[in-house]
Structures are given as structure tokens and as C-alpha cells.
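Undergrad: Sequence first, predicted model second:
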Amino acid sequence: MNQDFSNSSPGRRPAVLAMCLISVLVLGMWGLRTLFTGPQEAPGANLNTEPVIRAGFVNTVPGEGDVRTYMPTVVYNDCRYWDREIIEVIPEGSIVKKGDIVVVLDSSELEDKLQQQELELTKAKGQLADMQAKQKLVGAENQRLLAKFQMQANIAANDLKSFTEATSTAERRKLEGQTRLTSDQFARAKEHVSVTAALKARGYGSITELDLAEATMEQRGRERDQAQGALILNNEFLDPRQRLQLKGVSSIADKDLEYVDLQNQLLYANAEVSTLKTMKWVAGTQGYVDYLTKAIAACTMRAPKAGEVVYAHKRHENRMIEVGSKVHYCQNIFRITNREKLVIAGRVSDRLVYNVEVGQKADIEISNQPDGRVTGTVSWVGEIPTALNWYEPNILHHKLQILLDGSPEELADIALGSTAEVSILTDQREDILQAPLQGIFSNNGQLSAIVRTPAGLELRRVRIGENNGDTIEVFEGLDEGDDVVIENRTRLRDLARDLEPAPDND
């Protein structure tokens, strides 16, 4: 049905006009954009890419070091004291003979201390001599007292032995003899009384003779009783008492001897302790004097053999061998070298050392040389990593040695001690398919790459091998000539997310 706009409401006309105006503006802006920007680019046209190539694959490991001679004689600071200042040093490169003075360290402080310690040593030795003399006097006095009390103990022991074995026995035998004698006399007197009484009864004797015989018997009885009493008194009282007295005297003498011996030992031990303390003082002072003497001698360093002097600078610690600088104990000062063989004493990161082996070739760039590029061969690789310095203990390196190629004449212009940058050839193969390392990334646990094709971007799963920092060996997933997108990892993962098919909604 036809609509008559003439009869339309007047309020709708401005709205229609506004819509027409907006449409014209949009079409105009699109036309201008097309005019200035041209046709729309294909997907991925603004991404950076690099092609997959098939060429020779070369892998190197970087390192650094300095030029030295093969197996030089190293001279280090043997002065076991605080850091010493260098006051004299022979110019680097000088040719020296064995025994020539090469470096002199400041030893004035050590010499002052040595003078003080020598005075202290003299004092200690004098006191030691005095203590040793006193110890001898104490020992002599102890011997005298010990001999005196030993003699007293011997006398007491001899008295006891003499009484026990001789005097006591003789006295007992004497009293026993007297007892037997008086008993016999009493028996004879008693028998005489009986005979006299019998004769008187027969009329042959007188009363006077009988009385005299009885009086004699009584006298003999009293003598017998006295002898028996003396024997009993001796056996039960006098002899045991004398024996106990002599035993007591002997025991006291032994105790006195033991006491004097212990007292002498204590006095001698005290004197010996004092002497030992003084000896310790002397030994300690003598040891310090010897230590200072050796340290002073070590401040003058001599060449152990003939050759060329090369300073052992520690550039990474800013420790240079020069007059006025300080060196610590065991720090290498210089090397005595000959130039028949030159080596690079270098180091390589512990993260890369697993690729380095003895016998590998190396390109070497030596600083401060007109033609500083030479070649060499790895001759030794350290097994234990070490920190480059104390303030970066987690940055570890393995030491290595590279023997320079060439005759002594060809290497004559190379300055010993020059720094060198080395590039060790660890892998070299031909006809290897390689992709840019920056284009390989991990996507959901799979190594992947994004390839730009005429149809757009394409996600590939890849299997890779070794890399040299720029390119990486490819076994599967890429072909020669493929344009691999090289962007940062975040950008590559974002692109891969858009390229992956949507998950199933089962």
C-alpha cells in the first residue's frame, strides 16, 4: 500500500533528515580511510618474521681470560700479616736472573714490632734463668729435708727391728733362765730340808741345821717367785709396751717422711709451674719474633728463576700491582715466565661449561694488539666451579686453559697479561635445518612456532635440537623457507591462543 508522505506528521521529518546526514558522514569517513590507508592488510602482515634455512650450524661458548705463559712460576706474598704496601717493584716485562729483587713491601711496622718483641724476649729469658735457679734450690732443699727424715725413719725402723729380733728375745731368755735357775735352787733347797729332817729324826742332825735348811728353802722360794714375776711382767707388759712404743716411733717417722715428701713435691711442683709459665712466655715471644723475622724477610721478594716478569693483576677486583697499592697474604704478585708457549688462563660460566671439552678449538681476540685475533686449543677445564668474587657468590665460573696456536716468533708481539675474549667452538655441522630461536616458544606444554602463510597465520608443533643463541636445530614441524614469526613470548602466546581451535562443547 502506498504511503503518502505529504500527509506525514511534521515531527518525523527532522529525524529522517538526521539519519540521512549520519549515513552520509559514515560513508564519507570510510571513503577517506580507504583513500589514505589503501586496502586492508592480510592477517599477520605487520608481524616480524625470519625464514627457516638449511645451512651450516655453528655453536660457540663465550669466555674471557688473560694471556699467560705455559706453567709459569708464580711468586706470591708470603708475608703473613696485614695487607702490605708495595714500595718498590721492577717494571713489568723486565728480564731477571735467579735471586734478583723484584718487589719490596713496606716492613717498617714489622721492624718496630720486632724490636719490641726482642726486648720482651730478653726479659723473658732472664726471668726464665732466675726461675730455673730457684727451682734447683727448691729441689736441693727438698732433697736435704727428705734425707733427714728418711734417716730418722730408718733409725726408728732399725730400733724396732733390733728390739723385735734381739733385745726382746734376749731379755725373755734371760728371765726364763733366771726362773729355771731359781726353781732348781728352790727344788734343791726343798730336798735338802727333807734330808736334814730325816737325819734329825734318826738323831744325826740338830735342830739348828734343820732351821737353816728351811730358811734357805724359803729364801730360794722367794727368789723363784721374784724370777717368775719378772718373767710374767716382761712378757705381759714391759715387752709389749716397748714394742708398741717403737712401732709408734717408726710409724710417726714414716708419716713425717711421707708428709715431707708430699710437701717437697708440692713446693717443687709450684716452682716447676712457675718455670713452665716462664718457658711458655719465652716460647711464645720467640715464636712471635721468628714470625716477624720471617714476615720481614718475605717483604723482599726475589726471582726464583730467570725469566720475564709479568704482573699478576686482579683487574676484576681492581687490585693492580704498582707502587702504593696493597697486597694481602698469599696474593699472587708476579710470574716468572718464558714465551715458548702462551696460554689463555680463562673462565667460562658454569651454565655453559657442559659443552666445553679438552681439544676443542677456540677463536681468541686479544686487547691492545694490532692484529689481536688468534686461535687456540682447550687444554684443561676445571671440574669445580668457583665464585668470581666474594660479593657475588652465586655467579659461578669454571676455570679453563687454552693453548695458543703458533710459534714463539708468531706470538712474540702479544703482551703478557693482556685481556682476551674467547669463543670456543663446541659444535660445527653442515646442512642443518635451522629456525630463528626467538620464534620458538612453549604453548600449553608443547614447543611451538607460528608460521606466516599466504592464507594467514598457522600454529605448528615442533621438535628441536641444539641452539647457538641465534638459531635452533629443527627436526620436525617446519620446512625450509617457512616464515617464522619472531615476537616476544607474550605476543606469541596471544597469537597462538587465537589460532588454536575452540574446545569441544560435548
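TA: Okay, I see it.

Undergrad: hey, let's count contacts and neighbours off CA atoms from now on
TA: Will do.

Undergrad: Quick check: what element follows the helix ranked longest in the chain along the chain?
TA: Longest among the helix segments of the chain by residue count, using DSSP state H, is helix 239-298. Using DSSP states H and E, the next helix or strand after helix 239-298 towards the C-terminus is strand 300-302.

Undergrad: I'd like the next helix or strand past that following strand.
TA: With secondary structure assigned by DSSP H and E, strand 300-302 is succeeded by strand 307-311.

Undergrad: so what secondary structure elements neighbour that following strand?
TA: Applying 3 or more CA pairs under 8 Å, 6 or more residues apart in numbering; DSSP states H and E, we find strand 307-311 packed against strand 95-96, strand 332-337.

Undergrad: Pick the most deeply packed of the ones you listed.
TA: A comparison of those by mean neighbour count, using mean count of other CA atoms under 10 Å, puts strand 332-337 on top with a mean of 23.

Undergrad: which other helices and strands contact the longest helix of the chain?
TA: In terms of contact count using 3+ CA pairs under 8 Å, 6+ apart, helix 239-298 is assigned the packing partners helix 108-162.

Undergrad: returning to what we had before: please identify which of the helices and strands packed on strand 307-311 is closest to Q150.
TA: strand 332-337 (69.5 Å; CA to CA).

Undergrad: Next, the angle from that closest one to strand 307-311.
TA: Relative orientation of strand 332-337 versus strand 307-311 (axes from the mean of the first three to the mean of the last three CA atoms, to 10 degrees): 150 degrees.

Undergrad: helices or strands next to strand 332-337 in the packing?
TA: Contact here means 3+ CA pairs under 8 Å, 6+ apart; on that basis strand 332-337 packs against strand 73-76, strand 307-311.

Undergrad: Tell me where the stretch 301-450 of the chain has strands.
TA: 307-311, 326-327, 332-337, 342-349, 361-366, 373-381, 386-387, 396-404, 419-436, 441-443, 446-453 (DSSP state E, counting those that start in this stretch).

Undergrad: Second structure follows, compare the two:
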Amino acid sequence: MNKKRIAYIIGILVLLIVSYLYFRSDDYENESLTAKVERGSFLNEVYISGEAQSTSSKEINGPTKARRFGIYNIKIQDLVPEGTLVKKGGYIGKLDVSELNGKILDAQLNLDKAQSRYTQQELDTTLTLKQERNAIKDLSFNIEEDKLELERSIYEPPATIRSLEIKIEKTERDLKEKKADYYIKKRQANAKMIEVGTEVSKIKKRIEELLELQKEFTIYSDDEGMVTYVKEWNGNKKKVGSTITPWQPAIASLPDLSKMESKTYSNEVDIRKIKKGLKAKIGFDAFPDIELEGVVTQVANVGETRAGSDIKLFQVLIKLNETNKNIRPGMTTSNKILTDQKDDVLMIPLEAVFSKDSISYAYVKSGYSIDKQEIKLGQSNNEIIIVEAGLEEDDVVFLNKPENLDDKSIKLLN
């Protein structure tokens, strides 16, 4: 009977111990966050934000001939909102025509003056040539009269006859010279008329060209697409009130939405990892569910200082391998560039790694107890790290330090 009681008591004690250890283990798991050691592919990625843009776009330019007329700076008076979908021939915007209208008015005043000079020259020419023709007629009449008088003087003394003959010869010579002078003056008059007439034609042509140029101050699209604003030299987008010049004539652009890229800037630390040809994944802040594949196409060799920052940044271009109808130029992108990949490796979260005296270790669940196990580490990214030795697949590690284990010794690697 005593033996049965003793066995019964021992059984109860064993049950209590097992229950204590079981619930103590559950308390550890409830109080501490844990994770399993996983085997898989390790991805070392660089995370940088950027801006979506088209790799191919057609610029919509303002008037290209304005420079011929001394117009170098033209303000944008009106512009459709960015993102507007336009058809071919659709309205884009309007430029300020005040300076051009002033030149048209000046040209019209110059035309009035030139036409007045033309009329005056025409009248002067008509009067001058008329006087010359009258003088020629008078000399012709004088010759006829002298010849008639000579015929009536056949019975006059020879001296009188000779005097009349000399007079006729002189008058005929004067007539010949007068006709020659008339021909020269007529040519001179024609030349002057051509000169003033050319000036009139020149000004008329200038006015026609200015009026044609005036039509170009209302901008229409040469193709269909989505309007995006272009950037000025300082990086600001052109908008109403901005200025276009002969050297920067674009007022807007029509990007090819089938050819997109992400323009990003990397810091000096990450740029060492980024190479041309690396794969990338591009997300979009406006559409969290969209993630597209891409590839790095360009990495700047020289850094630049961006506005509002003193840090040198390096431009990186990532081409999108696919498109999505929701993606638009100017959208903020989240880029993950895959710089390295290692397959079939053991990994744990970064939070599971602890260190003491240059020794890295992890808190590992071992049955109903917890071990402090030294581990050999490999590469890491922002979330996980490779474990080269010290842990096995499916081992459970703690993400925070369990209580009352500070004095426990670390199990070192062999």
C-alpha cells in the first residue's frame, strides 16, 4: 500500500514538473518574438526612390522663326493641365503676343510711310518725264519751223540760208541730246520706282510673315498623347508665366508611354553596388499593387549636388521591361535593385543577432531551454542576414533578448 502511494505521489510530481516546463516554455514564446531559421535565396537589394519618365518623348515647341524678328523671350500665357490627353491637332496652349503685336503695328506704320514715298516718287517721276517729253516736242516743232523758213528763203542771200541751216543742225543736235537725256532720266525714274516699290513689297512680306507667326503663338499638338510639362535648366517645370527661348523652345512634351524608365539618385555608399545590367523591381506610390520588372541601363560616374542637399548623389536610370496603363510620367517610384543573390543559404532576421566581445550569437530554443549559440554571419540586407555556421534549418531563434539569461555562457563554434 505504501509503495502504491509513493508511486502515486511520484507520478503527480512528474506531471507537475512537465506541466511547469510546458507552460514555462509557452510563457517564453508568448513573452518573446521568435522566428525560424529558413533556407532559401538571399537577395541583397538597394532601395532608392525615383521618378517615372519616358525614354522617348516628342517635344511640343513654340514658334521657331521668332528669332528672325528679334523676339527672344516669349511668356506662356495659357497651358492645358499636365496629364491632359490630347488628339492630333488638339489645343496645347497660347503664348503672349504683345511683343509680336507691337512689331506688327510698327511694320504697318512703316508700310504706310513706304507707300507714301512710293506715291510721291510716282508723281515726281510722272512730272519730270512729262516735262522732258514736252521739251522734246518743242525742239521738234522748232526744227519743222526752221525747215519751213529755210524753204521760203531760197531767194535769200547765201549767208541767210546758211544761218538757217546751222540753226537747224544745232536744234537737231539738241533734240538728239534731249532724247538721250530723256532715256537716261526714264531709267533713273524706273530704278527709283523699283527701289521704293521693293521697300513696299518687303514690308508687306514682313507683315505677312508676322501674321503667320502670330498664328503659331497658339500651340496645337502634332500627335495624340498625354501632355507633360518640360523642365527648365533649374529643374522647375515650365508653366503659365514661364518663358521659352530660341534655345529652349519646348512648351510641353508628348511622352511615349510604352517606353518608360525610373530616374533615381543613389548615395555614395550604395552606388558602389549598382552596376549597369542589374535587375530591378519598380513599385509606384500611387499604385501599391503594381510592381514591374526593370533593368539598370545607366549609372553616372560623377556625382552631383541636388537642390536642397549637400550630399553628392549619382544618377541611375532603370528601364521598365513592361508597361501599365496606369503609369504616368512624374509618378514617384520605389526601386529595388538586386545587387547580389545567393541560393540555398540559411537566413535569420537581423533582430535575431546579438553580439558580445566581437562574438555574434543568437538565442536558440533547445527543448524546454534556451541556448546562447555563437553564429558565423555572411551578407545582410535591410531585413535578413546569412548564417554560415552555428544554426540549422528550422531552428527557432528569439528576436528579442529573453529575461534572466545574461549570465548564461555562449556555446562557441568548434
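TA: Arrived safely, thanks for sending. All figures in this text were calculated on a predicted structure; none of them were measured in a lab.

Undergrad: quick one: TM-score?
TA: TM-score for the superposed pair, counting by TM-score structural alignment, normalised by the length of the second structure: 0.48. Supporting figures: 263 aligned residues with a CA RMSD of 5.1 Å.

Undergrad: ok, back up a step: buried deepest among the helices and strands packed on strand 332-337 of the first structure, which one?
TA: Most buried of those, by mean neighbour count (mean count of other CA under 10 Å): strand 307-311, with a mean of 22.

Undergrad: residues contacting G126 of the first structure?
TA: Contact analysis of G126 of the first structure by CA atoms under 8 Å, 6 or more residues apart in numbering lists nothing.

Undergrad: I'd like to know which of the strands of the stretch 301-450 of the first structure lies nearest to I155 of the first structure.
TA: For those, distance to I155 of the first structure was read as CA to CA. The smallest value, 76.9 Å, belongs to strand 326-327.

Undergrad: returning to that earlier point: the strands of the stretch 301-450 of the first structure into TSV, with extra columns for distance to L292 of the first structure?
TA: Formatted as TSV, the entries for the strands of the stretch 301-450 of the first structure read as follows, by distance: least, CA to CA, whole Å:
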stretch	distance to L292 of the first structure
strand 307-311	26
strand 326-327	17
strand 332-337	20
strand 342-349	35
strand 361-366	43
strand 373-381	39
strand 386-387	33
strand 396-404	35
strand 419-436	37
strand 441-443	65
strand 446-453	67
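
Undergrad: What residues sit buried inside stretch 13-21 of the second structure?
TA: For stretch 13-21 of the second structure, a neighbour-count test (16 or more other CA atoms under 10 Å) marks nothing as buried.

Undergrad: swap in stretch 283-300 of the first structure?
TA: Of the residues in stretch 283-300 of the first structure, those buried under the neighbour-count criterion (16+ other CA under 10 Å) are 285-286, 288-289, 291-292, 295-296, 298-300.

Undergrad: And for stretch 332-352 of the second structure?
TA: Neighbour-count burial for stretch 332-352 of the second structure flags 332-339, 345-349, 351-352 (criterion: 16+ other CA under 10 Å).

Undergrad: Can you tell me which of those residues end up in strands?
TA: Members of these lying in strands (criterion: DSSP state E): 332-339, 345-349.

Undergrad: Dump these to CSV, plus distance to G40 of the second structure.
TA: Compiled in CSV, those are given as follows (distance: CA to CA, whole Å):
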residue, distance to G40 of the second structure
T332, 31
T333, 28
S334, 24
N335, 23
K336, 19
I337, 19
L338, 16
T339, 17
V345, 6
L346, 7
M347, 8
I348, 11
P349, 13
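
Undergrad: Name the nearest of these relative to I386 of the second structure.
TA: The shortest separation between I386 of the second structure and any of those is 4.5 Å, and it belongs to M347 (by CA to CA).

Undergrad: What are the neighbouring residues in contact with the nearest residue to A253 of the first structure once chain neighbours are set aside?
TA: The spatial neighbour of A253 of the first structure that comes closest, neighbours along the chain excluded (CA to CA, 6 or more residues apart in numbering), is A153 at 4.5 Å. Under the criterion of CA under 8 Å, 6+ apart, the contact partners of A153 of the first structure comprise 250, 253-254, 257.

Undergrad: about what we covered before: closest to V396 of the second structure among the ones in strands among the buried residues of stretch 332-352 of the second structure?
TA: Ranked by distance to V396 of the second structure (CA to CA), those are led by I348 at 9.6 Å.

Undergrad: Now the element after the top helix by length along the second structure, going C-ward?
TA: For the second structure, the helix that runs over the most residues, judged by DSSP H, is helix 158-215. Remark: after helix 158-215 of the second structure, the chain's next helix or strand is strand 218-220, criterion DSSP H and E.

Undergrad: Which among the helices and strands packed on strand 307-311 of the first structure is found nearest to M279 of the first structure?
TA: Distances from M279 of the first structure to each of those were compared by CA to CA, and the smallest falls on strand 332-337, at 37.8 Å.

Undergrad: ok so L123 of the second structure is a helix residue?
TA: Yes: checked against DSSP: H, G, I helix; E, B strand; the rest coil, L123 of the second structure lies within a helix.

Undergrad: how near is it to S140 of the second structure?
TA: For L123 of the second structure, the distance to S140 of the second structure equals 26 Å [CA to CA, to the nearest Å].

Undergrad: ok, those two, which is more surrounded?
TA: Using other CA atoms under 10 Å, the more surrounded residue of L123 of the second structure and S140 is S140, with 16 against 11.

Undergrad: check contacts around the residue lying closest to that one once chain neighbours are set aside.
TA: Nearest residue to S140 of the second structure, sequence neighbours excluded (CA to CA, 6+ apart): L175, at 7.0 Å. Listed by CA under 8 Å, 6+ apart, the contact partners of L175 of the second structure are 136, 139-140.
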